[in-house]
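> Okay, predicted coordinates and the sequence, questions at the end:
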Amino acid sequence: MTDPLHNLALDGPRLDPFAGNTARQLVVLLHGYGADGTDLIELGQAWQDLLPEAVFVAPNAPEPLPFEAFGGRQWFALAERSLREYRIGAEAAQAILDRFLDTELRRYSLDDTSLALVGFSQGTMMALQCGLHRKFSPAAIVGFSGLLPGADCLGNVKTSCPILIVHGTEDDVVPCYHADAAHTALTKAGIACDLHKLTGLPHSIDERGLALGGQFLKDQFFRAT
């Protein structure tokens, strides 16, 4: 049976480099379950001063929610909300995101050393799944309020780019213990991973997270040059 998403091309809102010149970095912003690209493109607006030569792209996830009439999207379906479902879903959705990343890198004549993936919630699952299994390592991965799919089976990881995990201690959607589990698994796999648990923060990104994420991206892009 043919996968109906096989030939689907992702797209979404984008911001050209603030400096007005040719893009030297590509930052891909991956939204959470039930949102779309407009939900995260504001991160690019917040980081343009720090990364004036970066283009920011926030693709809409490939699937509409089955019960949503107002445009909500999903990277993969959530029914059980189990670790097994997260792993299988992220693995299944990886191919379409990989194709999008390859297309965007070609569009701007860049390679993976100029690529960063930033995710929120389900978008974090996709950023980690895709970033850790690409043929070439991205410059950085930033995950807000998410989890690591397949944290117990990282033997087939292909890349080892630096990762930043930011999670609120009061997150009642994706509990903060998932951040600890991801940090432990990644560290054991030999992948550099910074973890910041933000006191009092629910399932969201605040000014503390914005500052941590923006500085992390700036630092990793500088090291990659």
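Done, it's in.

> contacts and neighbour counts: CA atoms only from here.
Will do.

> do you know how far residue 14 is from residue 43?
From residue 14 over to residue 43 the distance is 11 Å, taken as Cα to Cα, to the nearest Å.

> Please apply the same query to residue 82.
Separation of residue 82 from residue 43 (Cα to Cα): 29 Å.

> centre of the chain versus the host helix or strand of residue 105, how much separation?
Taking DSSP states H and E as the definition, residue 105 sits inside helix 83-107. Counting by Cα atoms, centre = their mean, to the nearest Å, helix 83-107 is centred 10 Å from the centre of its parent chain.

> one more structure, for comparison:
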Amino acid sequence: MKVLVMKNDFLIEGPSLKPINEKAKMLIIFFHGWGSNGDDLIQLAPLFAEHFPSAYFLSPNGPEECPQNPFGGKQWFGLDFNNDGSIDRTKMPEKVALAAEHAKKYIGYWQNKLSLSNNETILVGFSQGSMLSLEIGTKNLFSGLLCYSGSFIKKDRPLTKNHRIMLIHGETDEVIPVASMQNAQLALNNLGAKVEIHISKNLGHSIDGEGINKGIEFIKKCNSYR
């Protein structure tokens, strides 16, 4: 399914997993990391589906080609680099905000198609996808936000305890240090959100079995509030 959400014919599309023999009662959307694509995180869907058989899973591709990974790599927004190879974060807030506007249209399309609401929608992100999920999910109230190996870019809006957020990070993450998660937790708590965290021991920029299990437990708790 191709969904036109941007000017100049940019499309957001990607793999999905439907519920078996029943109507979708919840929507779980995976947002991949920079340079990856929807085929990556959709691999989590069968594991989650064992616990949420009525969930409809989507794993869209970022709308932009990733120049640093031209072989199928996508991005939600481009990165700027300094001369020393480090990331220049100056324009990142406005870039993630623009990407969130387009992704929200994609979410709305599928919610309308499945007759589901934000209260029945979970956003799951990895790395850049977590930044995107937090941008969308702190401007709008969803059932829950499950964020792996990411950071919180825009810290300028009041939240409530009804913003249920789980941050999961690898202890030895070399791409986005675990301190980014700890800073995000502090900022989100200060804004009023309800935040849980988990640090996976001896894990780099990845998701392990323990992190998957913690994520499943979190979604179950989110469902209990509905």
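Perfect, I can see it now. Note that the structure is predicted; figures quoted are calculated from it, not measured.

> residues near residue 160 of the first structure, how many?
Neighbour count for residue 160 of the first structure, taken as other Cα atoms under 10 Å: 20.

> Could you find the closest non-adjacent residue to residue 66 of the second structure?
Leaving out its chain neighbours, the residue that sits closest to residue 66 of the second structure by Cα to Cα, 6 or more residues apart in numbering is residue 74, at 4.7 Å.

> Now do the one you found against residue 8 of the second structure, distance only.
Residue 74 of the second structure is 17 Å from residue 8 of the second structure, where distance means Cα to Cα.

> can you give me the helices in the second structure?
With helices called from DSSP state H, the second structure shows them at 38-41, 45-49, 92-114, 128-139, 178-191, 209-224.

> could those go into TSV alongside mean neighbour count and distance to residue 59 of the second structure?
Listed next are the helices of the second structure as TSV, based on neighbours: other Cα atoms under 10 Å; distance: least, Cα to Cα, whole Å:
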stretch	mean neighbour count	distance to residue 59 of the second structure
helix 38-41	18	5
helix 45-49	17	9
helix 92-114	17	11
helix 128-139	25	11
helix 178-191	18	23
helix 209-224	16	16
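
> With distance to residue 148 of the second structure as added columns, please give those helices in CSV.
Shown next, in CSV, are these (distance: least, Cα to Cα, whole Å):
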stretch, distance to residue 148 of the second structure
helix 38-41, 11
helix 45-49, 15
helix 92-114, 17
helix 128-139, 6
helix 178-191, 9
helix 209-224, 8
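
> Of all those, which one comes closest to residue 64 of the second structure?
Across the helices of the second structure, residue 64 of the second structure has its closest neighbour in helix 92-114 (10.1 Å, Cα to Cα).

> That closest one aligns to what range in the first structure?
Counting by TM-score structural alignment, helix 92-114 of the second structure falls onto residues 86-108 of the first structure.

> got a list of what the residue sitting nearest the centre point of the second structure touches?
Central residue of the second structure (Cα atoms, centre = their mean): residue 125, 2.2 Å from the mean position. The contact partners of residue 125 of the second structure, by Cα atoms under 8 Å, 6 or more residues apart in numbering, come to 30, 31, 32, 33, 131, 132, 133, 146, 147, 148, 150.
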